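Chemist: I would like to see how this sequence folds:
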Amino acid sequence: MLKEFKEFALKGNVMDLAIGVIIGGAFGKIVTSLVNDVLMPLISMLTGGINFSDLKIVLKAGDEAKKIQEVAFKYGAFIQNIIDFLIIAFCIFMMVKALNKLTRKKE
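Modeler: So this is what the prediction gives:
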């Protein structure tokens, strides 16, 4: 059983997948920083200073004295996550397109 696990773990596909996950995590952090630190301030400036992450509809107000937390529908954070996803998807598309172009040249 140990031998079978070793063969499975050291196959090229598993190692490629592990490397892809690690690089994907790092790439995700870079794109998240691009969205949060570069693009969202520009979008906020174009929309008159709106900070999307602050947009919400309060369903139930909180009370600090009673330590009751606010219940809110945070649609601004959702909008920001959609923008983040679209930028990540576009970056991955461009990388795959570039890699496909390089692969075609090698053939």
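Chemist: CA only for contacts and neighbour counts going forward, please
Modeler: Fine.
Chemist: list the buried ones in the helix or strand harbouring Leu99?
Modeler: Here Leu99, judged by DSSP states H and E, is contained in helix 75-106. For helix 75-106, the neighbour count (16 or more other C-alpha atoms under 10 Å) marks 76-77, 80-81, 83-85, 87-88 as buried.
Chemist: I'd like the structure of this one too, to check against the first:
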Amino acid sequence: MSLLKEFKEFALKGNVVDLAVAVIIGGAFGKIVSSLVNDVIMPPIGVILGGVDFKDLSITIKEAEGDLPAVVLSYGNFIQNVVDFVIIAFVIFMAIKAMNSFKKKEAAAPAAPPAPTPSEKLLEEIRDLLKK
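Modeler: Sure, this is the predicted structure:
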């Protein structure tokens, strides 16, 4: 029973929940970037390069024989995955850079001293009365 309790405490810690949320958001972000690359970026690049569809770029190493499929090196998909990676890496770099600059600004800003509590005010008044 203790093992189950320990696992429950571990699973409900903030770090584990934050990690799960990050993985889910990261997966969704990956789909968005893939769509951006496949549907927005690569088609104009293909037109610029003479109407090339990158998904069709491949080299046939061995032709199909009977029931055996052809052996194909699909380097067009590789190019698209590299573009996906570069975009994702750049966005993550910019997000981390923004977070680091925000943390630096927070650390550099002097914290205002807390207002005195009622007890401290009373003690100050007593001190001032004793000085007189």
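Chemist: so what number do they get for TM-score?
Modeler: Once superposed, the chains reach a TM-score of 0.88 (TM-score structural alignment, normalised by the length of the first structure), with 105 aligned residues with a C-alpha RMSD of 1.5 Å.
Chemist: which one of the buried residues of helix 75-106 of the first structure sits closest to Ser33 of the first structure?
Modeler: Proximity of the buried residues of helix 75-106 of the first structure to Ser33 of the first structure, judged by C-alpha to C-alpha, is greatest for Asp84, which lies at 9.5 Å.
Chemist: I'd like to know how far that closest one sits from Gly20 of the first structure.
Modeler: Going from Asp84 of the first structure to Gly20 of the first structure by C-alpha to C-alpha, to the nearest Å gives 20 Å.
Chemist: please apply the same query to Val31 of the first structure.
Modeler: Distance from Val31 of the first structure to Gly20 of the first structure, by C-alpha to C-alpha: 16 Å.
Chemist: looking at those two, which one has more neighbours?
Modeler: Val31 (18 against 12; other C-alpha atoms under 10 Å).
Chemist: the more buried one falls within a helix, correct?
Modeler: Yes - assessed with DSSP: H, G, I helix; E, B strand; the rest coil, Val31 of the first structure lies in a helix.
Chemist: what residue in the first structure is paired with Phe10 of the second structure?
Modeler: Correspondence of Phe10 of the second structure to the first structure, assessed by TM-score structural alignment: Phe8.
Chemist: dump the residue contacts of that match.
Modeler: Val14 (C-alpha atoms under 8 Å, 6 or more residues apart in numbering).
Chemist: distance check, it against Tyr75 of the first structure.
Modeler: From Phe8 of the first structure to Tyr75 of the first structure the distance is 44 Å (C-alpha to C-alpha).
Chemist: separation between the nearest residue in space to Asn77 of the second structure that is not next to it in sequence and Val71 of the second structure?
Modeler: Closest residue to Asn77 of the second structure apart from its sequence neighbours, by C-alpha to C-alpha, 6 or more residues apart in numbering: Lys55 at 5.6 Å. As defined by C-alpha to C-alpha, Lys55 of the second structure lies at a distance of 16 Å from Val71 of the second structure.
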